[in-house]
Structures are given as C-alpha cells and as structure tokens.
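# only geometry, no sequence info:
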C-alpha cells in the first residue's frame, strides 16, 4: 500500500517561504496570486493489507517524526 502524508503549517503560523513564493510569482507577472503556502508531501510504501491499520501506523509516524504538531498539521491519504 501507499500512504501520502501532506504536511503544512497550522493557520496563524507565519510562512515566510510561502510569502516569498507569492511575491516572486507576482514579480514574474502572475498578479492573480494573492497568497502561497509552502508544505511537504511524504510518500510511503507500506507492506500491509488493511487500510485502517496503515492509517493508524502512519498517524503514529506523523505524531512522532513526520510533522511538528506544535506548528504543523497533516492529512493522510491511503492508496491500495
């Protein structure tokens, strides 16, 4: 199975990389961009057959390593 973990900053946390991206896009003529948010996607290949078990294990991984839960939130997608 494959697990995708999307990690991004929680609302209210400053995102200087996102602001720099938005500003640079505006400088390149993409004036319609009003804001950008920088995050990360982590793709995991997992040997298991039960999606609920995989989701539980990946949640543990996020809480222990993959996301800084003080300032980041995460979303998990499981693909068969």
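On my side now, so go ahead. All values reported here derive from a predicted model rather than from experimental measurement.
# going forward, measure contacts between C-alpha atoms and count neighbours the same way
OK.
# If you count neighbours, what's buried in stretch 25-33?
Under the neighbour-count criterion of 16 or more other CA atoms under 10 Å, stretch 25-33 has residue 25 buried.
# Structure two is appended below for comparative analysis:
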C-alpha cells in the first residue's frame, strides 16, 4: 500500500490560539528557547497500488483543508517509514 501524508497548517497570517497556548506553557516546563509554536494536523491516505498525488491533492483541497485559512503539503511516505518519537 502506498501512503500519502497530508500536512495541514493554518496560514502564517492566521492567529493560532492552540499554538500560542502551548508556547505560553513551555516556560513552566523549563523550556525557554522556543520562539513560537504552530499546531496543525496530519492526515494519512493509503492507496491500493501506486500513490495518486493528483487524487490526494483533490481530496485535501476539497475536504481536508479550508483554503481560506489553511494551506497543505503532500508527500509520499515510503513503506515502513515512520516518524521517530
């Protein structure tokens, strides 16, 4: 299965209250070197066969992101590739 990852973020000019709340809480945890935090969402779309970036872009544009306040990026994630924690 091929996986396309869609990352949706608020546009830079849009206020991010969640990100601001996290940034304001960091000093209480002893983290003082973070300038700002932005919160977004990650959506994984699995295709049977080859990844269809055009279809994924259409899905993201019409359903997953609000084009007025959000922007998105697409990337193909290789099988077995996962983010490290």
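Alright, I've got the coordinates. Bear in mind that the values here come from a model prediction, so they are computed numbers and not experimental data.
# For the residue lying farthest from the centre of the first structure, give its distance to residue 63 of the first structure.
Using CA atoms, centre = their mean, the residue of the first structure lying farthest from its centre is residue 29. It sits 27.1 Å away. As judged by CA to CA, to the nearest Å, residue 29 of the first structure and residue 63 of the first structure stand 40 Å apart.
# May I have the residues that are in contact with the corresponding residue of the second structure for residue 66 of the first structure?
Here residue 66 of the first structure is matched to residue 64 in the second structure, going by TM-score structural alignment. For residue 64 of the second structure, the contact set (CA atoms under 8 Å, 6 or more residues apart in numbering) comprises residue 8.
# which residue sits closest to residue 26 of the first structure, ignoring its sequence neighbours?
residue 33 (6.7 Å; CA to CA, 6 or more residues apart in numbering).
# My read is that that neighbour contacts residue 22, right?
Yes: under the criterion of CA atoms under 8 Å, residue 33 of the first structure makes contact with residue 22 at 6.3 Å.
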